[in-house]
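S.K.: Okay, here's the prediction I keep looking at, along with the sequence it came from:
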Amino acid sequence: MPAWAESGNALYSIEVGAVRLDERVDALRTYLWLKDKGYLVYLHRAFAAGDGRPMLRVAVGAFTRRGAAAEFGRAFGAAEGLPHAVAPAPVEILPGADGREFVVTPSALWVRGVGGPRELHPFTEKPTHWDLHGANRVPNTMAAVSPRGDAVAFADESRLFVATLDGRPAVALTDRGAPGVGPDHTFPWRPRWSPDGQYIAFLEQAIWDSGPDFGPLPVGLWLARADGVGARCLTCDAGVADVVRWFAWHPGGDRLLFVGGSGLVARSVGGGLYGIGTDGTVRTLIAAPDPDAGWRTYEEIAGPLTVADGHLQFRRVRWLDEAFETQSVTGDRLPVDR
């Protein structure tokens, strides 16, 4: 499982510099100097204590224990002569193969382990483009490591990429424009690798049409080869769901299981449960509710979807009042046929 600074499992770095965001040249100079020396270094935003001014900070390393960060800081200070302090790190660490790790920082994706740290992919939104407003710009890349641990899929600037441990340039799986790939804060998700590591399933970014037909545009379930050869929508023409919200691979690797429903039903929190083959063949497991059904009979399937012990686990959502304001949520599961 990934270690993630925002999930309660605090991570640490040493901070070696902080400047006002409108005086970022000095921080960039320090950042590039440390990067050239072979350190895992990144830039991130924070706000100064007291006056709340936006600051650009330079941080080095990523550690799961404060003590390890402090020990590294002492050696770093002796070697480089820079003042430093241990601080919480806005990074994500994902275990890879052969004892190596992928490290997602606000400014780049790194790999570390044998041979030291290497930058795999600088993120498109550069620190020099950050403005003076808003919160710390930590990208939600939705990074997901392959079954063998030798590659990671991640989002950057609405595109899906794959980077490998060998350090080759990241491969883009989607083109600019459509499908847009990005986080959904209401229905969080990550790309999912097929069991054999040959394919990656992902969702379009949830977008709202601000025109006369105001409402959510369709969110399809897409499939791409991990080598970057082609991406296609599995559900766009399936006729069973406008919006896909959760999905998981069948253990056999020949199909995906997903929850989908109508984006035009305001009370909808899920939909029906379906299976779809990599060839586009759809099977309804639990039908979506009738949007005109009364609250006593309206029941939806919701995620997250997980497969464990030969069963697909999901949730059932029922409404307890005619205003559709109070929910009852219960866990359920179905056997997964192999």
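M.R.: Ah, there it is. Numbers count the residues shown, from 1 in each chain.
S.K.: contacts and neighbour counts: CA atoms only from here.
M.R.: Will do.
S.K.: Output the longest helix belonging to this protein.
M.R.: Scanning the chain for the helix with the most residues, using DSSP state H, yields helix 66-80.
S.K.: what sits against the closest residue to L256 other than its chain neighbours?
M.R.: Leaving aside its chain neighbours, L256 sits nearest to W249 (4.5 Å; criterion: C-alpha to C-alpha, 6 or more residues apart in numbering). When contacts are counted by C-alpha atoms under 8 Å, 6 or more residues apart in numbering, W249 touches 192-195, 255-257.
S.K.: Please give the element, helix or strand, for C236.
M.R.: Under DSSP states H and E, no helix or strand contains C236.
S.K.: Please, where are all the helices along the stretch 1-150 of the chain?
M.R.: Here the stretch 1-150 of the chain has its helices, by DSSP state H, counting those that start in this stretch, at 25-36, 66-80.
S.K.: okay if I get those as CSV plus mean neighbour count?
M.R.: Below are those laid out as CSV (neighbours: other C-alpha atoms under 10 Å):
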stretch, mean neighbour count
helix 25-36, 16
helix 66-80, 15
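S.K.: will you turn those into JSON lines that also has distance to A238?
M.R.: Formatted as JSON lines, the helices of the stretch 1-150 of the chain follow (distance: least, C-alpha to C-alpha, whole Å):
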{"stretch": "helix 25-36", "distance to A238": "48"}
{"stretch": "helix 66-80", "distance to A238": "50"}
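S.K.: what about versus this one:
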Amino acid sequence: MIAIAFIGAMAWLPPTLVGAQGPEIAAADAGPYYTVQILSVPAVRSDRVLRAYDDLKARGHLVYCRHAYVHERAYTRLRAGFFRDRHAAEACAETLRDKEGLHGFVTQADLAVASFGEAFDIVTTPNDLWLLSQGSLRPLYHFDSIEAAATCSTIAIGPDGRTIAFACDNRILRIDLDRDTTTTLAKGQSEDALFRCTLAWSPDGRHIAYLDRVGWELPTRLWIMRSDGDANRCLAGDDTGRTRVKSFRWHPSRLELFYVSGPTHGTVSVGGSLYRVNLQGRRDLLVPACLAERTEVCRQFRIAGDQIHYRIAHFDPDYQEITYTTQTAPLDP
């Protein structure tokens, strides 16, 4: 059966260890991967592709659609399977030809894979999220449109290891992997907002923090809600448009967050000041940006052990060049 060819080739994908932030954020696996293109028709005849997609997916096959332009003509393509080994993809192409009468060829699969160590992998296609666990493959979530798939955020796993959360199509969603249930936790404040936000679970799994905007000159605030979507409220930031929260991380063992907040407008800023805030909204300034000395904390920082590691950006007097110095500070001074 084709399903065996698909799953068998995928089951041995090597796990990738998660990063220093902890197990709640997946590690990206860059590939290369391979797939089998089995149909390519003019977009005006895409119903044929969609029927084949529905049929193969209903029988347990990982399939997805791609749009392409050839000589200024729009095409819809159907691809099947997901493999790390090209030879396995070629074997799948033969099986598709012999068992299904579908004549295809092997090509690279430009799909995102989120690896949660030994637990499972999640594959994002333009149509669906797929769960790969212990050789078993099943669809988790179907995107309503190609545009919705493009807004899918990084997948975050809860401390229980059986619940994930992600942002998609101006919503934050939670999926219980054991019950196979999907819950909408929050919706964006504008239909125009892509809402491809950063989100992360608290260490105890009872809260989810997230940023409500991602954009070059958009005000962005840090929000907190319970893991069931209740008590959704702003924890840091303002709606004046003067500042934006640019990044955040949870304290590894306490209900506190660290975040970088700085100017919204302008093409020079690379970060801002580093803060700590608890769930009651009490905020402490840890490392300030200094206008007189032309320094900022860079938006990317990490937590390892009992230390927080960050970089200071130093601008020259004309704001044409930047030099960086690396700093560390204790998490609990």
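M.R.: That came through, no problem. As the structure is a computational prediction, the values presented were derived from the model and not from experiment.
S.K.: related to what we said a few turns ago, angle of the longest helix of structure 1 against helix 25-36?
M.R.: Helix 66-80 of structure 1 runs at 90 degrees relative to helix 25-36, counting by axes from the mean of the first three to the mean of the last three C-alpha atoms, to 10 degrees.
S.K.: what's around A241 of structure 1, how many residues?
M.R.: Neighbourhood size, A241 of structure 1 [other C-alpha atoms under 10 Å]: 24.
S.K.: List the residues that contact it.
M.R.: Going by C-alpha under 8 Å, 6+ apart, A241 of structure 1 touches 235, 260-262.
S.K.: and the helix or strand harbouring L257 of structure 2, what does it pack onto?
M.R.: When secondary structure is defined by DSSP H and E, L257 of structure 2 falls within strand 256-263. Counting contacts by 3 or more C-alpha pairs under 8 Å, 6 or more residues apart in numbering; DSSP states H and E, strand 256-263 of structure 2 is packed against strand 243-250, strand 271-278.
S.K.: between that strand and strand 271-278, how big is the angle?
M.R.: 150 degrees.
S.K.: Please, where are all the strands along the stretch 151-300 of structure 2?
M.R.: Along the stretch 151-300 of structure 2, counting by DSSP state E, counting those that start in this stretch, strands occupy 156-157, 163-168, 171-176, 181-187, 199-201, 207-211, 222-226, 233-236, 243-250, 256-263, 271-278, 283-287, 295-298.
S.K.: Would you reformat the ones you listed as a markdown table and include distance to R84 of structure 2?
M.R.: What follows is those, written out as a markdown table (distance: least, C-alpha to C-alpha, whole Å):
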| stretch | distance to R84 of structure 2 |
| --- | --- |
| strand 156-157 | 24 |
| strand 163-168 | 25 |
| strand 171-176 | 27 |
| strand 181-187 | 29 |
| strand 199-201 | 29 |
| strand 207-211 | 33 |
| strand 222-226 | 38 |
| strand 233-236 | 42 |
| strand 243-250 | 32 |
| strand 256-263 | 37 |
| strand 271-278 | 38 |
| strand 283-287 | 44 |
| strand 295-298 | 36 |
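S.K.: Touching, Y259 of structure 2 and F248? I think so.
M.R.: Yes - at 4.0 Å, Y259 of structure 2 counts as touching F248 under the criterion of C-alpha atoms under 8 Å.
S.K.: ok so, going back, ok, the contacts of W249 of structure 1 vs A170 of structure 1, which is closest?
M.R.: W193 (16.4 Å; C-alpha to C-alpha).
S.K.: thinking again about what came up before, which of the helices and strands packed on strand 256-263 of structure 2 is buried the deepest?
M.R.: strand 243-250 (a mean of 24; mean count of other C-alpha atoms under 10 Å).
S.K.: Quick one: neighbours of the residue nearest to M1 of structure 1 when sequence neighbours are not counted, just the number.
M.R.: Leaving out its chain neighbours, the residue that sits closest to M1 of structure 1 by C-alpha to C-alpha, 6+ apart is L94, at 6.9 Å. Close neighbours of L94 of structure 1, defined as other C-alpha under 10 Å, add up to 19.
S.K.: What residue in structure 2 is paired with L94 of structure 1?
M.R.: Residue correspondence to structure 2 (TM-score structural alignment): L94 of structure 1 is matched to A114.
S.K.: show me the contacts for its match.
M.R.: 26-29, 121-123, 154-155.
S.K.: how close does it get to A156 of structure 2?
M.R.: Note on A114 of structure 2: its distance to A156 of structure 2, by C-alpha to C-alpha, to the nearest Å, is 10 Å.
S.K.: what's the overlap in contacts for these two?
M.R.: With C-alpha under 8 Å, 6+ apart, A114 of structure 2 and A156 have common neighbours A26.
S.K.: Let me see the contact set for the spatially most central residue of structure 1.
M.R.: By C-alpha atoms, centre = their mean, structure 1 has its centre lying nearest to M142, at 1.1 Å. The contact partners of M142 of structure 1, by C-alpha under 8 Å, 6+ apart, come to 154-155, 182-183, 189-191.
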